[in-house]
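Student: Give me the fold of what follows.
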Amino acid sequence: MLRTSILALGLAGLGAAAAALPPAAPPGDAAKGKTTFARCAACHAVVPGKNGVGPSLAGVIGRKSGAVAGYRYSPAMQKAGLTWDEATIARFIAAPSKLVPGTKMMAAPVTNPQDQANIVAYLKTVSAK
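Tutor: A predicted model of the protein is given here:
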């Protein structure tokens, strides 16, 4: 009886912990992401070495923040120490100055989780080569 009560309490605790976790990101669609990325293309190219107002995002997945040669990053981005993975990119485009206070990126945030996932899916198709 005691064993059953302890197990029940443990499982109840897991339910509360699971409820506290952020929801999983929706699966992204690269084709839709390419369309959604159009709002980013005013500042960011996906051609290797082609920097604009923002750095090239070719091969961004797995890259360290502040690492594109020839681009003048803000001191905040140079010191951020981020690795651009799916979750970090989604968090950044949702609230750039919240993740990296002092960033130069002043674009309107992408707050829709599906749009974020789609943009990330598209960026995963853009090679640095």
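Student: alpha carbons only for contacts and neighbour counts from here, please
Tutor: Fine.
Student: quick one, helices of the chain?
Tutor: 2-20, 30-36, 75-79, 86-94, 96-99, 113-123 (DSSP state H).
Student: Pipe the ones you listed into JSON lines and attach distance to Ala107 and mean neighbour count per row.
Tutor: Shown next, in JSON lines, are the helices of the chain (distance: least, Cα to Cα, whole Å; neighbours: other Cα atoms under 10 Å):
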{"stretch": "helix 2-20", "distance to Ala107": "30", "mean neighbour count": "11"}
{"stretch": "helix 30-36", "distance to Ala107": "14", "mean neighbour count": "17"}
{"stretch": "helix 75-79", "distance to Ala107": "15", "mean neighbour count": "15"}
{"stretch": "helix 86-94", "distance to Ala107": "8", "mean neighbour count": "19"}
{"stretch": "helix 96-99", "distance to Ala107": "8", "mean neighbour count": "17"}
{"stretch": "helix 113-123", "distance to Ala107": "14", "mean neighbour count": "23"}
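Student: here's the other one to compare against:
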Amino acid sequence: MIKGKFLAFGLATVMALASSAAFADGDAKKGEKVFKKCKACHSVDKGKHKIGPSLAGIMGRKAGTTSFKKYKALKGADFKWDDDNISDWIENQKDFLKEKGLPTKTAMKVKIKKEKDRENLIAYLKSH
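Tutor: A predicted model of the protein is given here:
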């Protein structure tokens, strides 16, 4: 029984590291090109909000917390933005919200389906 618990823990650890490692392969320069799909509504400059909040410093930030006063989406969300959450969000916002048990209403319409594009965008966001 103890062996089984250690095996399960070991497998979970390896999977988590492998998942995070996939995003470490992103190319920030290529991600800047992907960000062009986002920049009509978002900036990566601290405090410079557009239609949506600035994405500067988003990595590790609690969802729904921003200095952008008009932003109401994700208020009260109980997760932080990490590689996996950002990837899932930009792939399909409504599915992500449903999975988190949150209302599925969002103004964000851009979806980035290609995994490599998401990896590159995440690398770009990490650089800001």
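Student: follow-up on the earlier one: figure out which of the helices of structure 1 is closest to Pro48 of structure 1.
Tutor: helix 113-123 (12.5 Å; Cα to Cα).
Student: who's in contact with the spatially most central residue of structure 2?
Tutor: The centre of structure 2 sits closest to Ile86, judged by Cα atoms, centre = their mean, with a distance of 1.2 Å. For Ile86 of structure 2, the contacting residues are Ile122, by Cα atoms under 8 Å, 6 or more residues apart in numbering.
Student: aligned partner of it in structure 1?
Tutor: Residue pairing (TM-score structural alignment): Ile86 of structure 2 is matched to Ile89 of structure 1.
Student: What residues sit buried inside stretch 35-44 of structure 2?
Tutor: The neighbour-count check on stretch 35-44 of structure 2 (16 or more other Cα atoms under 10 Å) flags Phe35, Cys38, Lys39, His42, Ser43, Val44 as buried.
Student: Next, the contact list for the second one, please.
Tutor: Shown in contact with Cys38 of structure 2 (Cα under 8 Å, 6+ apart): Val110.
Student: Translate it into the numbering of structure 1.
Tutor: Under TM-score structural alignment, Cys38 of structure 2 pairs with Cys40 in structure 1.
Student: With Gly76 of structure 2 instead?
Tutor: Using TM-score structural alignment, the partner of Gly76 of structure 2 in structure 1 is Lys79.
Student: Apart from its neighbours in sequence, what residue is nearest its match?
Tutor: Distances taken as Cα to Cα, 6 or more residues apart in numbering put Gly66 closest to Lys79 of structure 1, at 7.8 Å, once the chain neighbours are dropped.
Student: Hmm, that neighbour is touching Met77, no?
Tutor: Yes - here Gly66 of structure 1 lies in contact with Met77, judged by Cα atoms under 8 Å, at a distance of 5.6 Å.
Student: Now do the closest residue in space to Leu99 of structure 1 that isn't next to it in sequence against Val120 of structure 1, distance only.
Tutor: By the measure of Cα to Cα, 6+ apart, the closest residue to Leu99 of structure 1 outside its immediate chain neighbours is Phe92, 5.9 Å from it. Phe92 of structure 1 sits at a distance of 11 Å from Val120 of structure 1 (criterion: Cα to Cα, to the nearest Å).
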